[in-house]
Structures are given as C-alpha cells and as structure tokens.
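Undergrad: Fold the following and give me the result.
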Amino acid sequence: MNEIRNNWTAEEVAEIYNLPLLDLVFKASQVHRKYHNPRKINMNTLISVRTGGCSQDCKYCAQSSFYDTEVQRERMTLKQVLLNAKRAKENGVKRVCLSSSGRDANNDKQFDEIAEMITEVKKMGLEVCCTMGMLNKDKAKRLADLGIVAVNHNLDTSESYYPEVTTTRTYAERLETLANLQEAGVNYCSGGILGMGESVTDRAEMLRTLANQDKHPYNVPINALVPVAGTPYENNGVIDIFEMVRAIATARILMPKAVVAFAAGRTHFSKEGQALCFLAGANSIFFGSKLLTVDNVTINEDKYLLNLLGLETTKYEELTTVDI
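TA: The predicted structure follows:
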C-alpha cells in the first residue's frame, strides 16, 4: 500500500476509493506520516495577474468569456504583483502562485510578462509557481530555466467526463502539457474539481491518471466546486465534506510523496471537516480572502484553525521526510 507506483489499475483504485471511510482515512494517515511531517502545512497565495476574458468554455469558471458573470477583465502591473507578494510574505506565506487566464501562454509577449514577474517575486525570497494554460516544449523549458518551483495544470476530472466540462480543448491537450513539463524537468501541480456532476468513478479515474504519470505530480490540488452565478454550474449543490475527505485520502495513498492541497471551496466546510481533510493527508492550503474570483477562508480564520490543530506553516521542501 505504501510503495511508489505508476501502474495502478482501475479496479485497484476503485477498491481504495470505496473503502469504509474511517478505514480509508486511517490508511491514508499512515502513508502521510511515513512520507511527510504531519505537523507541517504549506500556505500558498494565488495572485491573478490576468483575470477574465478567457476563450475557453469551462463550465465551472467565472473567467470564461462564454458566460455572463460579475468578473471583469483585469491585468496586474508588475508593481501590483510585487505589492501583493509582499503582503502575502508578511502573513507567513512561503509560496506565491501567479495565475494568468487564457488558453495557453505560448504567445511570446504574454510569456515574457509572466517571466519578468516570476524573476522579480523570486528576488523577494518567495517560492514561485504559476498557472497559465497549455504550454509547448519550448515554453516549458524556459520555465525550467527561470527556476520555477512548479506549474499548475489541472486535469479537472476523468477523460470520459471531460467533454461535459469543456468543449474548447481536449483531455489529450491537457496531458500533452503535463508531458512537456515532465520532459523539461519542471515539477507540475495537477488535480481536479469535485461537484461538477461527475461520478465517483470519474473522481477515482482522474486520480488514477495522475498516479500513472511517469512522474507523480509535485502537488495534487483537490478542489470543491464553488458554484458561480452565470455559469452552467451555478445551481450545483455543494459537495459533501466526506466526498472531499475520500478524494484527498485516495490521492495520498496513490501518490505518497506528493503534496496534497485542500484547495478551492474550503469556505463550504466546518473547521471539523477541514481538520479531517488534514488528517487524511492534505498538507497545503491557499491563504487569503480570495482564490482567483471566489471567496476563500480569511487569513485570521486560517491562523486560528492551524494554531488550534497544532499545525505549523513551512516551505514545501520542509514538508517531506523524503525527496520528491
């Protein structure tokens, strides 16, 4: 159960995913304590350097130009990015993730803008990761040369359910970006969203796809859908906390060395529910009142909860007891 594998079968993953919940949490917690310091947790902050106006039709996203939401197009200047990074650092954040909306970042001008931001934020002593859509081999190599810590590119769901989520890009294109990042030697961050109408099988299959990559993700974010008015998913109900726990625990067992992030949607859940997710193997959260365009848990609430649970914030490289 604790070995590092890249050849999971659908039957094996389904068996793990559908264990009695407390048995699943117990197994995941054992794996977590073997590979990670259970008292350490990483706090990231997400800075949206380019917001809105996206040409993709992802049904969950408030930034899509296909839907009438309250999100307006905005672009941050380098000065604004550095000011946000400074505030994050003052609140104990060790890593900043720069997010740019859009299909991809292969446009030279757009890429160069992000590259400058990455360079300048790193000078502040912060770890830097980014998310900017699809990347070709050349741009992946350039990110490696910049010393990026990781690049986020979520699979969102299973391959079979993906056409229900978006029609303007394919699952194969998502996997190609992950392959390009791995070839360039860039750590990648990839996970999914729960609550989009997918089945339990879809959730398990998404995690299996990640666990069977040549190299496991550096970070696996598990997000709960935050329904946004104006999007096709605006009337979706909030997913049950125990479904979040189940996905987090399975991710921890399948990818023991990965950092597992309890990402979007934490405002839906109680302190007790969040604590159970940490017990099941989550060891990273996003810090700040906004997560891109949706509300997040406030800084003071997070500080209170982490102190209550005896969790200490740290850098990624200090989370694990083994090399990733």
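
Undergrad: going forward, measure contacts between C-alpha atoms and count neighbours the same way
TA: Fine.

Undergrad: Longest strand in the protein, by number of residues?
TA: strand 40-51 (DSSP state E).

Undergrad: any idea how far Val93 is from the closest residue to Leu306 other than its chain neighbours?
TA: Nearest residue to Leu306, sequence neighbours excluded (C-alpha to C-alpha, 6 or more residues apart in numbering): Glu312, at 7.0 Å. Distance, Glu312 to Val93, using C-alpha to C-alpha, to the nearest Å: 12 Å.

Undergrad: Okay, strands next: where are they in this structure?
TA: Under DSSP E, the chain gives strands at 40-51, 74-75, 95-100, 127-131, 150-152, 188-189, 192-194, 219-224, 259-262, 284-286, 290-291, 294-295, 312-313.

Undergrad: For the comparison step, fold the sequence that follows:
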Amino acid sequence: MSVSRIRYDWDSSEIGAIYNTPLLELIYQAASVHRQYHDSTKIQVCKLISIKTGACPEDCSYCAQSSRYKTAVKPEALLEKETVLNIAQKAKESGISRVCMGAAWREVRDNSQFDQVLEMVKEVTALGLEVCCTLGMLTESQAKRLEDAGLYAYNHNLDTSAEYYNTIITTRTYGDRLHTIDNVRSTNVTVCSGGILGLGETVGDRVSMLHTLATLQPHPESVPINILSQVPGTPLENQPDVPIWDVVRAIATARILMPASDVRLSAGRARLSQVEQALCFMAGANSIFSSDDGHMLTVTTPCPGYNADQEMLNLLGLEMRPPKTRDKLAPQAVIN
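TA: This is a model prediction of the structure:
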C-alpha cells in the first residue's frame, strides 16, 4: 500500500464524501492510514488539570465554567504551583505522559497569574512530561513566553463550524480563535485544536469544521474530538446524546484528513463502553484523557479513572505512549 500523502488542499465535497463512506469501509480506510503514520499499539494517556476554575466571562453554551449560567461549579482561585506539581507527579507515576493545564480565562493577561503559570509550565516540563495549556486567547508575545518556558502544546479548539459558531458562542469570534492559533504558530509550540460533537450542529457543520482544521498548514499536531457532556444549568443541558457511530465517523474522517496528527478521544468518553472505545481506537484515535478523581476538568465533566483505563488498555493489548519533546518532533512533510 502506498503511503497516504499529507494534504492541505482538501475540498469540502471530498471531506463530505469521506465522512459519508459506509461505516465499516470508513473504519478500514482510517485504520490503514493510521498504521502508516503511528504505532497502532500505542495510546497516549493525558491528564487535564483545572488550574483556575469557574467565573469565566464567556458565554459558551456548553460550558459549566461560564459565569453566565447557574451550574454546580464553584469559582476557585489559581492553584498553587506545588499543588499542580503534586498532581502532575502522581499522574506521571500512573503512566500519564501529557498534562494539560486549563484556566477559565477569556484571554491571557500579562500579570502575576500568568507569571505563575509560566513557572508551572517550566517545572511540570522538568518532570519529563509533555505540557499543554488552554488559557483562552493569547498574543504572539505571550505565546513566545510560553515557548520560552518550555510549553509543548497550546490548546484552542474551534468547537464547531464557522457557520454554526455564533449559535454557540457570541463573546468571541471564529476569527479570534484562528488568530490565537496563528499566534501559537509563530513559535515552536505545537497546536492542539479540535471540536465538540453534539452541540446541535449538522453533518455539514462537522464537515466544515474538519475542513477548516485540515486546510491549516501545518495541521494541528493534536486534534481532540470531544463529545458534549450535558451540564445542568447551561443552554445545552437537554441536548440528546451523540450516537457512537457519529463519534466514530468524526474520528475516522479526522484521521484520514490529518494522518500525522494525534486524534484525541477527549471529553465525553466516560459514557462510552470499552467496545465503543475500541471502535474509536480502530478508527484512528490514539489518545485519551484519564483521571485519578473521576473528573476530566470539573465535577460536571466525568472521566474514567487510571485503573479502569489501564484495565481497558491491557484488555485491548495497547500500551501507554511515552512523552515527546519539541526538538524531536518530526515536521509534517508532504509525502508524494
């Protein structure tokens, strides 16, 4: 089989045709591409730490941390550095190779709190872990400061299509999100950007979002596929569950479009059975988020625990992938 080349010139109609391929054939095609670029026996297991929780001024309709909605989340101050380091060390001992630190901010500000986050990045990186941050919008100079601190990746999800975006969020634009990604790309920090399934979007919206991601050059090194966790008190609390087949289709399509990227089965995984997760891995997902407290980010976002995930990986014959470093990251060469 010839190696599937990396493309950045995808047409929306091509992506729609891939997404709508008969399911078993789609899984087979995605699994074949996956094996050309990745070790199919390895899964990266990640830990997400909420370093600053709640009181976010944004109006993201799905989010428990928005100050505009009455949810079970109680605002908390920025965690102490030692607390974060202890969580990261415990995660490393459980086989975690990537720690993502999330703060419920609209944007990064040049203040003492950002200075504290930079220190966290330095010291968690020194533990030998990949460090990702998701802190909201940031400028090019702030991205450079994160790079200098040793940051491996910056997460800034598109969430959905440009066309549907204003239905879900009004306090920032789609262009704002793409601009932040551009600012990260001005550094050697890798990009983590994906979306959420189950916001009420159409298949066309999913195709449009994947088109935006797949025509970025280079592709995001990390593409999280999130499943909506319906949070009481948010506008989307009564959304129906996303069928597993839709999740598998999105993962498989992302894998074919962005073959060298890590495709992460992220939020919402807690409601999937081991068999359903195995289908996602077959379709090209090669990363999950795991937890020691049953929550991914806040008490409203459940996440499988370390022991349950280790049991599942053992059952499926999968191993935890070690961390990478920025200097050893292979560029996305176009393969003809």
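
Undergrad: one step back: can I get the strands of structure 1 in CSV including mean neighbour count and distance to Met206 of structure 1?
TA: Putting these into CSV (neighbours: other C-alpha atoms under 10 Å; distance: least, C-alpha to C-alpha, whole Å) gives the following:
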stretch, mean neighbour count, distance to Met206 of structure 1
strand 40-51, 24, 24
strand 74-75, 14, 32
strand 95-100, 24, 23
strand 127-131, 23, 19
strand 150-152, 26, 15
strand 188-189, 26, 14
strand 192-194, 23, 7
strand 219-224, 25, 11
strand 259-262, 27, 14
strand 284-286, 24, 20
strand 290-291, 18, 23
strand 294-295, 16, 24
strand 312-313, 18, 29
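
Undergrad: Throw the ones you listed into CSV and include distance to Arg203 of structure 1, thanks.
TA: Listed next are the strands of structure 1 as CSV, based on distance: least, C-alpha to C-alpha, whole Å:
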stretch, distance to Arg203 of structure 1
strand 40-51, 24
strand 74-75, 33
strand 95-100, 25
strand 127-131, 22
strand 150-152, 19
strand 188-189, 17
strand 192-194, 7
strand 219-224, 10
strand 259-262, 15
strand 284-286, 20
strand 290-291, 22
strand 294-295, 23
strand 312-313, 29
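
Undergrad: For Arg271 of structure 2, what is the corresponding residue in structure 1?
TA: Using TM-score structural alignment, the partner of Arg271 of structure 2 in structure 1 is His268.

Undergrad: Equivalent analysis for Leu316 of structure 2, please.
TA: By TM-score structural alignment, Leu316 of structure 2 lines up with Leu309.

Undergrad: From Thr119 of structure 1, how far out is that match?
TA: For Leu309 of structure 1, the distance to Thr119 of structure 1 - C-alpha to C-alpha - is 35 Å.

Undergrad: Also His36 of structure 1?
TA: Distance from His36 of structure 1 to Thr119 of structure 1, by C-alpha to C-alpha: 29 Å.

Undergrad: neighbour-wise, which of these two wins?
TA: Ranked by neighbour count (other C-alpha atoms under 10 Å), His36 of structure 1 and Thr119 place His36 first, with 23 against 14.

Undergrad: wait, what's in contact with whatever residue of structure 1 lines up with Tyr8 of structure 2?
TA: Mapped onto structure 1 by TM-score structural alignment, Tyr8 of structure 2 lines up with Asn6. By C-alpha atoms under 8 Å, 6 or more residues apart in numbering, the residues touching Asn6 of structure 1 are Ala211, Asn212, Gln213, Asp214, Lys215, His216.

Undergrad: re earlier: of all the strands of structure 1, which one is nearest Phe66 of structure 1?
TA: strand 40-51 (14.2 Å; C-alpha to C-alpha).

Undergrad: returning to what we had before: for Glu312 and Val93 of structure 1, list the residues in contact with both.
TA: By C-alpha under 8 Å, 6+ apart, no residue touches both Glu312 of structure 1 and Val93.

Undergrad: and the residue mapped onto Ala126 of structure 2 from structure 1, how far is that from Phe26 of structure 1?
TA: Matched to structure 1 by TM-score structural alignment, Ala126 of structure 2 sits across from Lys123. Lys123 of structure 1 is 41 Å from Phe26 of structure 1, where distance means C-alpha to C-alpha.

Undergrad: If you count surrounding residues, which of these two has more?
TA: Phe26 (15 against 10).

Undergrad: That one -> structure 2?
TA: Match for Phe26 of structure 1 (TM-score structural alignment): Tyr28.
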